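*Asks:* No sequence on hand, only this structure:
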């Protein structure tokens, strides 16, 4: 264990060193909250994927793969790379434009610009702070477990030490330090996942031999419809919708678009982030399946029945099946996954507390840099106290997670930047619904006041129904003020609004049908809603500021959508087949060997092509105007004076 301890200490020192390096470059709140808008695409893209691929993703997905099999990863992990393509399509150029034209540092800043009045700004700011503390609470708990395992301390001590390390480099260096530590952590996660895949599969003789071992004992662990007692198909595909739409609307991803130094940095970011995430999914696949195969051979205990449950799969494997130095390297990678998410949410929560909420109530904060650091400390302390002393509050805060953020953000932000008819009232309703519905269902089910069917994944249903609710409220209670704000902010031509209306109505129909399938246990509408909704949102994101498409972009998106849909049709047609392909049942093989790599690579490449040939034209003048503004003496004086008293 001394090798592991040494590796982790070196890792901690590197993270703190990056924070100290960034400290000299942080002069104002713009530097602290959006890294001074100096990031290149590689640092931004790797940092984006690493902030999404958290400890939950690597440890939780590994446990699910062990307990349920590959169907769990179809729902939770395989389609997350699509979310990066969607986020770049839908938000990349439009958020970059706003960041260059206005002082936009956060999601609530965008909401303030887009919608009139105070209510939408206030509700979104509150959601960002509460949600960030909730995410940080989960990360603090996870850090406590990993550090306690490495150093042999209590979980409490581990949580305090981990929180202190993250706090030091985040408070000292802000998001500039956070972006570069995310970059280092992301690279570590990629290398670690590739190494784990080789080592884990070789414990059973390699990939093919591992699959044969599992199939000989229970082929259900390799099937899309899972083993006996596994997850219902409606649950699996509802969770896939949660993963795709949820990841595309996470604030730690969205705010990265506000940090780029040039519009040219958008071109390849989606590709890097999507492929990197796909590579790190190999961690959960390999350890989850290898550990299940070892259990089937009698070489491992039943980890589901162990004290730590299925979430102990990763730590059991590392403690038992690999050398100490390799275990230390992997544990550093897991710690990186946790910390990369933690520092992003510290920044999001700090912005909400010290900048967004005061601004929503008409208060101006002086010495923003100082108060940003104070607010960052408050976020960490709240999360640490909740994690250590208020177990029930941790449980309730944890309910405001992935689904709540996505339900609160996707409609107001994504649709709000395209659809003129989106309203401030609909924003407030969607934000409140995303938080309250998720909290209420979590509380009611945990206290066994109500019992939900096994097929019903309420997180995914809350996201889709939240988007439907946002559209419906906007249509039923139109707002001239919101429309006028849209015209001033985005300067979209009136004659092209009909195209947006038709796309939004198509999304409304698809997501309404999908939500009905989630509630009524019809898995087919949910299943096919995945390729159809992804294609619709790609079309929406391919519109330039004049709401026009390029003919080549339309052709590429149509081709991608058709190929993806054909893959889904082929997997559906072979679901009950007893045939195999590459050691996997045919339907599973279609998803893992064809659909997964195709969507992870082709979707971001379509964005790269459409952006390069079409969308980037709108941003050339935006960069030129921003450069002219930054070179004026008045701007320079204002920028340096902002935090002169820090």
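*Replies:* Great, that's in hand. Computed from a predicted structure; not experimentally measured. Residues are numbered from 1 along each chain as shown.
*Asks:* Every contact and neighbour count from this point should use C-alpha atoms.
*Replies:* Will do.
*Asks:* Which parts of the stretch 501-646 of the chain are strands?
*Replies:* Along the stretch 501-646 of the chain, counting by DSSP state E, counting those that start in this stretch, strands occupy 580-581, 584-585.
*Asks:* Second structure follows, compare the two:
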């Protein structure tokens, strides 16, 4: 049943239409810069530093922050900063190889692994599936977030709302792929940063101020103990899944590939990591404020939706614009990332197909529509946000972390063999799956990454050959 007045519902619908329409117009405008398939798939090294920083933030803070992270704040207070901090640490570590990634002119994560271990279709297939996991999980998360939030307020059935957000996400991606997504994310990202702070402070005021909150919410959530209130096991799960997952998340890699200047690759990641703390402020403040006003919600992920139903009309319209821009921008970024994998790695590298510029862009758009439909169906069938995030991060990291980072560490001195990467990725996925089925105390992502690392080290020792540099040109090629 809808919880808003008829006037609010009309205003909410109009706000949603305006935001989606504005995003579509921006996407078409910036999409005109995408004249080639490389522009569509990777923005072709065109993004200045300030755009990279904000678009990384915009891509990172989507439905997961709106639903799952606010839920963490509601249940465990400042522990949400541990989650955001894991992303920050991942960005800082990723900056270690950012310059090299940018210099190599990659398009997708499988490009990185084949550059390190040699071209091989099995490597490409496994790496493509692993790289798809996180952005595909993000797509479903955005759809779930929109449907749950607006469903609580409007009473519109979840499947209808999923269809709406699918269409909205497509309007961001289809005009220009990565080029339109990145620039539209930049515009919306600035709005998201501003509204994150505004909504957080408004929620505190709505709850009666910080003093009243501290009187009504358990101390363990809002004092220094709040940073660990979620419990040690959950923190280790986040550390084991989110940090490696960030290190292997293709959305972040793509923005490194797209930087206009090589020197900006590292700086962009460092500043983007700092902006992630804004998400913690937003989610923590809202979660704790709602806990003060509604301490007995049956599901912690309903906290953000509950707040929606308590806002005055003018604030509801602003919040609705914030929610839609957040969800659509992140969903569009993830959708484009999945499409880039399927076109680059499956169609071109695995199937060995080639096509002209116009046909490649057309194929990319068709695949984008198909992926969004599949994600929408899964979002309807499995409408839980946090489980999508943690599971996809864990399996992606288990498969990709060791080959990418150990491969980078060894590749200058050793000629690595494809078998090492293949066995490492498969072992990581298998180890992660077995540990999850056994419901181990230690987070299952740890087992996957550990097994993948051991297998890679053993096979590198057994199969790799020392690289001999015969001249200066070869040194440059192997750098």
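*Replies:* Done, it's in. Quick caveat: nothing in here was measured; it's all calculated off a predicted structure.
*Asks:* hmm, back to that, among the strands of the stretch 501-646 of the first structure, which comes closest to residue 5 of the first structure?
*Replies:* Taking Cα to Cα, strand 584-585 is the member of the strands of the stretch 501-646 of the first structure nearest to residue 5 of the first structure, at 39.0 Å.
*Asks:* need the contact list for the nearest residue to residue 264 of the second structure once chain neighbours are set aside.
*Replies:* In space, and not counting its chain neighbours, residue 264 of the second structure is closest to residue 49: 5.7 Å by Cα to Cα, 6 or more residues apart in numbering. For residue 49 of the second structure, the contacting residues are 259, 260, 261, 264, 265, 267, 268, by Cα atoms under 8 Å, 6 or more residues apart in numbering.
*Asks:* And residue 49 of the second structure? What does it align with in the first structure?
*Replies:* Under the alignment (TM-score structural alignment), residue 49 of the second structure pairs with residue 41 of the first structure.
*Asks:* Could you tell me where the longest helix along the first structure falls in the second structure?
*Replies:* When the first structure is parsed with DSSP state H, its longest helix is helix 155-202. Per TM-score structural alignment, the counterpart of helix 155-202 of the first structure in the second structure is residues 158-205.
*Asks:* what distance separates the start and the end of that stretch?
*Replies:* End-to-end distance for stretch 158-205 of the second structure: 31 Å, by Cα to Cα, to the nearest Å.
*Asks:* Looks to me like residue 224 of the first structure is in a helix.
*Replies:* No - Residue 224 of the first structure is assigned coil when assessed by DSSP: H, G, I helix; E, B strand; the rest coil, not a helix.
*Asks:* now for residue 15 of the first structure: what does it line up with in the second structure?
*Replies:* Per TM-score structural alignment, residue 15 of the first structure is aligned with residue 23.
*Asks:* Return the set of buried residues in the strand or helix carrying that match.
*Replies:* In the assignment (DSSP states H and E), residue 23 of the second structure maps to helix 6-31. Buried residues in helix 6-31 of the second structure, counting neighbours by 16 or more other Cα atoms under 10 Å, are found at 8-9, 11-12, 15-16, 19-20, 22-28, 30-31.
*Asks:* what's the answer for stretch 307-325 of the second structure, then?
*Replies:* Neighbour-count burial for stretch 307-325 of the second structure, with 16+ other Cα under 10 Å as criterion, is recorded at 307-309, 311, 313, 316-317, 319-325.
*Asks:* Residue 102 of the second structure maps to what in the first structure?
*Replies:* By TM-score structural alignment, residue 102 of the second structure lines up with residue 96 in the first structure.
*Asks:* count of residues packed around that match?
*Replies:* For residue 96 of the first structure, the number of neighbouring residues by other Cα atoms under 10 Å comes to 25.
*Asks:* tell me which of the contacts of residue 49 of the second structure is nearest to residue 64 of the second structure?
*Replies:* The closest of these to residue 64 of the second structure turns out to be residue 268 (Cα to Cα; 22.3 Å).
*Asks:* correct me, but the closest one touches residue 52?
*Replies:* Yes - with contacts counted by Cα atoms under 8 Å, residue 268 of the second structure reaches residue 52, the gap being 5.9 Å.
*Asks:* who's in contact with the aligned partner of residue 73 of the second structure in the first structure?
*Replies:* In the first structure, residue 73 of the second structure lines up with residue 65, judged by TM-score structural alignment. When contacts are counted by Cα under 8 Å, 6+ apart, residue 65 of the first structure touches 71, 72, 73, 284, 285, 288, 289.
*Asks:* What strand or helix carries the first one?
*Replies:* Read it as residue 71 of the first structure. Per DSSP H and E: residue 71 of the first structure is located in helix 70-76.
*Asks:* Mean per-residue distance, the next helix or strand after that helix versus the second structure.
*Replies:* The first helix or strand that comes after helix 70-76 of the first structure along the chain, using DSSP H and E, is helix 80-87. Its aligned residues in the second structure lie a mean 2.1 Å from helix 80-87 of the first structure after superposition (mean Cα distance after the TM-score superposition for the first structure).
*Asks:* tell me which residues in the helix or strand following helix 80-87 of the first structure are buried?
*Replies:* Using DSSP H and E, the helix or strand that follows helix 80-87 of the first structure towards the C-terminus is helix 93-101. Buried residues in helix 93-101 of the first structure, counted by 16+ other Cα under 10 Å: 93, 94, 95, 96, 97, 98, 99, 100.
*Asks:* Output those residues in CSV; the columns should cover distance to residue 465 of the first structure.
*Replies:* Listed next are the buried residues of helix 93-101 of the first structure as CSV, based on distance: Cα to Cα, whole Å:
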residue, distance to residue 465 of the first structure
93, 27
94, 25
95, 25
96, 28
97, 29
98, 28
99, 30
100, 33
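*Asks:* got the contact list for residue 360 of the second structure?
*Replies:* Residues near residue 360 of the second structure by Cα under 8 Å, 6+ apart: 37, 343.
*Asks:* so it, which of the three states?
*Replies:* Following three-state DSSP, residue 360 of the second structure is assigned to helix.
*Asks:* That one corresponds to which position in the first structure?
*Replies:* In the first structure, the residue paired with residue 360 of the second structure according to TM-score structural alignment is residue 368.
*Asks:* what does residue 422 of the second structure give?
*Replies:* Match for residue 422 of the second structure (TM-score structural alignment): residue 428.
*Asks:* Leaving out the residues flanking it, which one is nearest to its match?
*Replies:* Residue 428 of the first structure's closest residue in space is residue 120 (Cα to Cα, 6+ apart), at 4.9 Å.
*Asks:* In the second structure, point me to whatever sits opposite that neighbour in the alignment.
*Replies:* Checking TM-score structural alignment: residue 120 of the first structure goes with residue 123.
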